[in-house]
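Participant: Take this sequence and fold it.
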Amino acid sequence: MHKPVYFFLLLVMTIGPFSQMQSQQKRIRDYGIELGVLSTGPLNAITDVPGVRVGHSTLISGDSVRTGVTAIVPHGGNVFQQKVPAAIYIGNGFGKLAGYSQVDELGNLETPIVLTNTLSVPVAMNALITYTLEQPGNEQVFSVNAVVGETNDGRLNDIRGRHITEEHILEAIVKAGSGPVSEGNVGAGTGTMAFGYKGGIGTASRVIPEKAGGYTVGVLVQANFGGILTLNGQNLAKLLDKVPSSFKEDTDGSCMMVVLTDAPLDARNLKRLAKRAMLGLARTGGIASNGSGDYVIAVSTAVENRIPYMSAGVSAEIKSVHNDHMSPLFLAAVEATEEAIWNALFMAEEMTGYKGRKAGALPVEKIINLVRK
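Facilitator: Here you go, the predicted model:
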């Protein structure tokens, strides 16, 4: 690792100048609202999938910088040397997702996944390349397919200032941990909005029954989109007087969805799994509007399906859940995506940002009362 980056990261890990916000908010399930029928994992987070780690770098400075980075690391080894099966589904392609074509062509992921703001995709790609090239064992690597997703936080953040640096990306990767995941106004969700309220990062998980395989599906979202806010089929947009007055300004935006599972799946069935996350977005009232970049990255972390950089022979065996047994995983992806979006909303806090623009927090108590009625 370059010495300036190395010493910066030592400083970050020691004193945490870009520390994550510690929200006092509660998740939706803490209010007794249960979405779906499947059980959650112990943390109800993407990190319930064994080996998965998540890290944030949060930038809040002055009255105009409200942005950040979120990194999702699929396993604890060298991801380039031990690639994982992956697929990307485009719900609506008004976005700047980097690395799509190679994942679609080869069916695997070879770097951590980074989420950030729209204009920081190039610096994030560069940081992922730096990170990968400097991993022990990668000394002879000459090509890296960095995967970076984004949403536009330009309402609350001075996005044209391009405040994200390579060091912030590396910080998020280095800080990635396997425990509870910070949600709301953190990382790539620092400056985002959803349904006219403050949005952010959210996560959730589902465990399918043992008779169906007992696998875990975890989802993390970067919620920054609009639509007709809906909870368990109840039209909250009308009840909260939040029906969009402009279907351009009030419904545009983006949502990045990352779906990880320990189920052994090939790229084909991962693409099918990714499609179901869009149904979870729809359950919350998202409509994948014209100006929305809605992407799903789906990854299998199953150890037996890791793909070595240097092949040992002409052919390889990939184990995959049979088509006839995919439905429980589909349901898990739908439910976990829906709850992850709601967790992003429930955990986000009011924020004032660029040019004094304000994003109010979701009126949680009012929603709880409406649901109880």
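Participant: only C-alpha atoms for contact and neighbour calcs from this point on.
Facilitator: Will do.
Participant: what about the longest helix in this structure?
Facilitator: helix 327-347 (DSSP state H).
Participant: Give the other helices and strands that that one contacts.
Facilitator: strand 200-207, strand 216-224, helix 267-283 (3 or more C-alpha pairs under 8 Å, 6 or more residues apart in numbering; DSSP states H and E).
Participant: Following up with a second sequence; could you model it the same way so I can compare the two?
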Amino acid sequence: MSSHSISPARAHGLVCGDLQPGAANRITDVAGVTVGHQTVRQGSFRTGFTAVLPHPGNLFLEKLPAGVDVINGFGKSAGLIQVEELGTLETPILLTNTFAVGTGINALIRRELSINPDIDRSGGTVNPVVMECNDGYLSDINSMVLSETDAFAALDAASDDFDQGSAGAGTGISAFGFKGGIGSASRVFELGRRNFTLGALVQANFGKPGDLILPDGRKPQPPAGGQIVERGSVIVVLATDVPLESRQLKRVARRAAAGLGRLGAFYGNGSGDIALAFSTAQRLPHTNDSDFIARDVLQEDKIDLLFKAAAETTQEAVLNAMIASPAMQGFKGRSRPSLADWLENQAG
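Facilitator: From the prediction side, this is the model:
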């Protein structure tokens, strides 16, 4: 195992499953995928944008196959209906807070218009994908502080090296009564004598306090106070370089729920739990002179490896998000403790 694959969870001896992690143990182990943050942390604000760029080219003209699974639909995301219908992804993915979804939509449209000025003139409209979690416990969400400039900053900051924990869209969120955040993990495996990767990135803002189950069976108990019911959300973005079509990607996305369940989640009534998966193996042209597209697609009975990888990476990514997040005090003096501190106290 590469030293780079020692994630925040693994640094505390918490290993999720038995598949091998990638070199950095992040979603960016899938070649071409990059992630960027814009963090707003001042006064009563603990919020931001996180951008996932699926490939470095013109995503509108060279779309990727994608699938989405809505585990529990108490959420205000944008663009998922078209992903479900057409099975393609044609913009970067923005993660943010609930009241900044509209801002993210406008930012993605403006960015795509600047790159592809013929959109809606000769090229058809564009489908911006924005997903959200409510960070209103630690941040003054009603002030709607985030701007399109913040979204552009997250897009421009995208690279294969990015912070986990309280950064970007993970700045003001909570998980299982602890501080939540942005987390990531990856797995590598062999299919058809070739090496492939699947990576996950999560925006972890879910889980009833006291319900968290660690891979070693321990159940951390956060201090009393604050939210005591499950009214959070979790967004899971899965990327892979395995050639898959949209129906298969929806099936892979659904297995993110297995990773959430291992952590003790039960997808409460007020939780928005969504998983989106895409494949970088083949770009689909926006226009094509041919009536048909030749594509490689994984044989269905080989897909279990991806199901397992989706569950393991989702579970580990959530733990990484929490462990990488320090304790935080925010809006109205509310606070969330750090899972890392709990683990250190247990070790002591």
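Participant: And the TM-score between these chains?
Facilitator: Taking TM-score structural alignment, normalised by the length of structure 2 as the basis, the two superposed chains have a TM-score of 0.92; 339 aligned residues with a C-alpha RMSD of 2.2 Å.
Participant: Now mean neighbour count too, for the helices and strands packed on helix 327-347 of structure 1, in TSV please.
Facilitator: Shown next, in TSV, are those (neighbours: other C-alpha atoms under 10 Å):
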stretch	mean neighbour count
strand 200-207	31
strand 216-224	31
helix 267-283	23
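Participant: how about these in a markdown table, adding distance to residue 323 of structure 1?
Facilitator: Output for these, formatted as a markdown table (distance: least, C-alpha to C-alpha, whole Å):
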| stretch | distance to residue 323 of structure 1 |
| --- | --- |
| strand 200-207 | 18 |
| strand 216-224 | 17 |
| helix 267-283 | 8 |
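Participant: quick one: which of the ones you listed is nearest residue 118 of structure 1?
Facilitator: strand 216-224 (11.7 Å; C-alpha to C-alpha).
Participant: Tell me the counterpart residues of stretch 33-43 of structure 1 in structure 2, please.
Facilitator: Per TM-score structural alignment, the counterpart of stretch 33-43 of structure 1 in structure 2 is residues 14-24.
Participant: That stretch: end-to-end distance?
Facilitator: 16 Å (C-alpha to C-alpha, to the nearest Å).
Participant: do the same with stretch 238-250 of structure 2
Facilitator: 10 Å.
Participant: what range in structure 1 matches that stretch?
Facilitator: Going by TM-score structural alignment: stretch 238-250 of structure 2 matches residues 259-271.
Participant: who's in contact with that stretch?
Facilitator: When contacts are defined by C-alpha atoms under 8 Å, 6 or more residues apart in numbering, stretch 259-271 of structure 1 is touched by residues 46, 49-50, 74, 85-89, 107-108, 215-220, 274, 277, 296-302, 304-305, 318-321, 323, 333.
Participant: one more time with 7 Å, if that's ok
Facilitator: Contact partners of stretch 259-271 of structure 1, identified using C-alpha atoms under 7 Å, 6 or more residues apart in numbering, comprise 46, 49, 85-89, 107, 215-220, 274, 297-302, 305, 318-321.
Participant: Give me the nearest residue to residue 115 of structure 1, chain neighbours excluded.
Facilitator: residue 149 (4.7 Å; C-alpha to C-alpha, 6 or more residues apart in numbering).
Participant: Pull the contacting residues for the equivalent of residue 326 of structure 2 over in structure 1.
Facilitator: With TM-score structural alignment defining the correspondence, residue 326 of structure 2 maps onto residue 349 in structure 1. For residue 349 of structure 1, the contact set (C-alpha under 7 Å, 6+ apart) comprises 185, 198, 361.
Participant: Give me the secondary structure label for residue 109 of structure 2.
Facilitator: Of the three states, residue 109 of structure 2 takes helix under DSSP: H, G, I helix; E, B strand; the rest coil.
Participant: counterpart of it in structure 1?
Facilitator: Residue 109 of structure 2 maps onto residue 129 in structure 1, by TM-score structural alignment.
Participant: Can you get me a residue count around the counterpart of residue 153 of structure 1 in structure 2?
Facilitator: Using TM-score structural alignment to pair residues, one finds that residue 153 of structure 1 aligns to residue 135 in structure 2. When counting by other C-alpha atoms under 10 Å, one arrives at 27 neighbours for residue 135 of structure 2.
Participant: quick one: secondary structure of residue 135 of structure 2?
Facilitator: Residue 135 of structure 2 ends up coil, using three-state DSSP.
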